[in-house]
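Visitor: My questions concern the predicted model and sequence given below.
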Amino acid sequence: MATQGFTTCLWFDGTAEEAAHYYVSVFKNSSIGRIGRSNEAGPGPAGSVVTVEFTADGHRFLALNGGPQFTFNEAISFQIHCADQQEVDHYWTKLTDDGGEPGPCGWLKDKYGVSWQVVPDELVDMITDPDQEKAARTTRAMLSMGKLDIAALKRAHAGE
């Protein structure tokens, strides 16, 4: 494999540049790269945006204006690992604003229909705890939430 690793391609219907700017505004360590435009050979009107390379929190993406044939669904999602409740709140709010949809158990869809999981780092340790009672209490608490509440998850884990 090339040393540059993977680039995730996201298929949009005419909103690739707008979406790339949106994601760059949400995540730190982000930037817009090259913008590919149609020329006289196509595939669209000369000058129209076909692709936008961007980085969001260090992960490389390509936003492609591919047309209406394909849309996003929950079969693919991106996990955002959060150090604390402030980060959970930040990403949850940013990604559900302006047409996003909150979902269960820390899942949401942004305004473009891309699915995200906003996950506190501590959650995985709690739900995989070797003490099955603690893990089950934490899992039950998580399943009852939309946006995840770290303090409530910790209380459930502790049996409070």
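Guide: All right, it came through fine.
Visitor: only C-alpha atoms for contact and neighbour calcs from this point on.
Guide: Fine.
Visitor: most distant residue from the middle of the protein?
Guide: If you look at how far each residue of the chain sits from its centre, by CA atoms, centre = their mean, the farthest one is Glu40, at 35.0 Å.
Visitor: this is the comparison structure:
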Amino acid sequence: MGISTQKIVPSLWFDSQAEEAAKFYCSIFEDSAVTKTRYYGESGPGPAGSVMVVEFELEGQPFIGLNGGPHFTFNPAVSFTIHCSSQEEVDYYWNKLLVGGREDQCGWLQDQFGLSWQVVPDALTEMLQDENAEKAQAAMQAMLQMKKIIIADVEKSYKEAG
């Protein structure tokens, strides 16, 4: 495959794990694949024959992974949101992406490569956008107490709020 026709493509800087990360992400998301791998040549700057760039798609969204060395690392200022239609889907993505990573608050986690993900149930978004401010606030307060979002617990607070 050639260069993506997508207008905007996220490019992720890794120290040396771009290929490992791409394969990890592709194992989690459906409709995903590594589409191209390019290698450093004799002129570097990486070791000749080592992976320089990996192009991959997750759910049809193209990404580029670059092995650029230890100069830059991920931080939560940039994250990817996964919209989930059920608790089962939340649990699936949370458990898969969390392997070797760490939990953060309010549905956020950092995977083993340090990339931040927001695993968000659609039900939470609906409750937070409710025109009844008291109910929306109750849902917000419940969410703020969680790491992984448990829809039933947020709904309980939401329903009790009038």
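Guide: Nice, I can see it. All of these numbers come straight from a predicted model, not from anything done at the bench.
Visitor: re earlier: what about the closest residue to the residue farthest from the centre of structure 1 other than its chain neighbours, which helix or strand?
Guide: Take Glu40 of structure 1 and drop its neighbours on the chain: the residue closest to it by CA to CA, 6 or more residues apart in numbering is Ala46, 5.3 Å away. Counting by DSSP states H and E, Ala46 of structure 1 is held by no secondary-structure element, helix or strand.
Visitor: Kindly report the same for Tyr25 of structure 2.
Guide: Using DSSP H and E, Tyr25 of structure 2 sits in helix 18-28.
Visitor: Glu134 of structure 2 now?
Guide: Assigning secondary structure by DSSP H and E places Glu134 of structure 2 in helix 133-144.
Visitor: Buried residues of that helix, list them for me.
Guide: Lys135, Ala136, Gln137, Ala138, Ala139, Met140, Ala142, Met143 (16 or more other CA atoms under 10 Å).
Visitor: Once aligned, what mean separation remains between that helix and structure 1?
Guide: With mean CA distance after the TM-score superposition for structure 1, helix 133-144 of structure 2 departs from structure 1 by a mean of 0.4 Å once superposed.
Visitor: Show me what that helix is packed against.
Guide: Applying 3 or more CA pairs under 8 Å, 6 or more residues apart in numbering; DSSP states H and E, we find helix 133-144 of structure 2 packed against helix 122-128, helix 151-160.
Visitor: want to try JSON lines for the ones you listed, with distance to Val54 of structure 2 as columns?
Guide: Formatted as JSON lines, those follow (distance: least, CA to CA, whole Å):
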{"stretch": "helix 122-128", "distance to Val54 of structure 2": "31"}
{"stretch": "helix 151-160", "distance to Val54 of structure 2": "36"}
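Visitor: Appreciated, that's everything.
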